[in-house]
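[1] what follows is a predicted protein model with its sequence.
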Amino acid sequence: MNELCGTTLIHAYSRADRIHDGGLIDVSEPARQLGIIYPVAITSAVWIGAIQEIDGDKLFDIRTRGALSRCLSMLASVARNSTTNDHKLLFTVPLADKHGNIENVQLKAIIGPGDNLEAVITIMEPEED
């Protein structure tokens, strides 16, 4: 077992593990297309609740691309216009439900260290940690 600060590390659950297990959905490639240079992942709660209707195995179904693009565009805009060095950004995304009604969804992005201490962004619901 590894030694960490004088204690024995019993178990580690990495960001890569969480992506592999489906707790996080890696959206780094669509984010890069919008100018976000850091790896980006969205929690499964946000993905299911705000980005995608449950639609089988089609993670990037054509119907989800607009919502995902709006989410990432709003994040990029808020980050560009932020005047703080805070690692947490709150932002609102107008998304349509399956009936076409627009709902403003509040989200939170945390900029923090990834598995190798690189900068990564995680988008989540405001009450998630």
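    Sure, I can see it. Numbers count the residues shown, from 1 in each chain.
[2] please make it C-alpha for all contacts and neighbour counts, starting now.
    Fine.
[3] in this protein, where's the longest strand?
    strand 102-113 (DSSP state E).
[4] take the one below as the second:
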Amino acid sequence: MSEDEFEVVYSYTRKQAIEDGVLVDVTEQAQETGFKVPVAITANLYHRYIEPPDGLEGEGQSTTGRLHDVLLLTFLAAKDRWDGSMVEIEPLFVMGEGPRFEKVKCWAVIGPGDSGEPVLTIMLPEDY
């Protein structure tokens, strides 16, 4: 039986993942940073770390600023040590008063989009 003879039982596209909220499309902000491919962040990473914890939004922390920091770190790391498929970054997030910081391991992985085009996804290791 050849590869062409297999029937696809189910597929879940990147577009569907963005529509469902599993991925957050940040392509517009990523282009401002210098990315030339579509970029998404997993909802897990976005809601746990990109969105500031309660009480910090007005204390110099914003979703826009935190997203910019992650995109910039990813862009610089990719230029410096890209292995062809992924790069690891470890942004430091303010997570509470004092301030309390948390270093978070993230992966930026490039792969095929819904039409085979290159797309980048930034995620926590457990999201892979």
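    Thanks, I have it. None of these values were measured; they are calculated from a predicted model.
[5] report the TM-score for the pair.
    Once superposed, the chains reach a TM-score of 0.85 (TM-score structural alignment, normalised by the length of the second structure), with 119 aligned residues with a CA RMSD of 1.8 Å.
[6] how many residues are close by Thr42 of the second structure?
    By the criterion of other CA atoms under 10 Å, Thr42 of the second structure has 20 neighbours.
[7] if we can go back for a sec, buried set for the longest strand of the first structure?
    Residues of strand 102-113 of the first structure classed as buried by neighbour count (16 or more other CA atoms under 10 Å): Val105, Leu107, Lys108, Ala109, Ile110, Ile111.
[8] tell me which other helices or strands it touches.
    Counting contacts by 3 or more CA pairs under 8 Å, 6 or more residues apart in numbering; DSSP states H and E, strand 102-113 of the first structure is packed against strand 88-96, strand 119-124.
[9] mean neighbour count, those: which tops it?
    With neighbours defined as mean count of other CA atoms under 10 Å, these peak in mean count at strand 119-124, which reaches a mean of 21.
[10] what's the spacing between Ser28 of the first structure and Leu107 of the first structure?
    17 Å (CA to CA, to the nearest Å).
[11] do the same with Glu3 of the first structure
    36 Å.
[12] before we move on, what about Ala79 of the first structure?
    13 Å.
[13] and what of Ile10 of the first structure?
    33 Å.
[14] and Gln16 of the second structure, how many neighbours?
    Gln16 of the second structure, neighbours per other CA under 10 Å, totals 13.
[15] and it, what element?
    For Gln16 of the second structure, the element it lies in under DSSP states H and E is helix 14-20.
[16] how far off centre is that helix?
    14 Å (CA atoms, centre = their mean, to the nearest Å).
[17] which parts of it are buried?
    Those buried within helix 14-20 of the second structure under the rule 16+ other CA under 10 Å are Arg14, Ala17, Ile18.
[18] can you tell me which residues contact the nearest residue in space to the second one that is not next to it in sequence?
    With CA to CA, 6 or more residues apart in numbering as the measure, Leu23 is the residue that lies nearest to Ala17 of the second structure, at 5.5 Å, once sequence neighbours are left out. Contact analysis of Leu23 of the second structure by CA atoms under 8 Å, 6 or more residues apart in numbering lists Arg14, Ala17, Ala40, Ile41, Thr42, Ala43.
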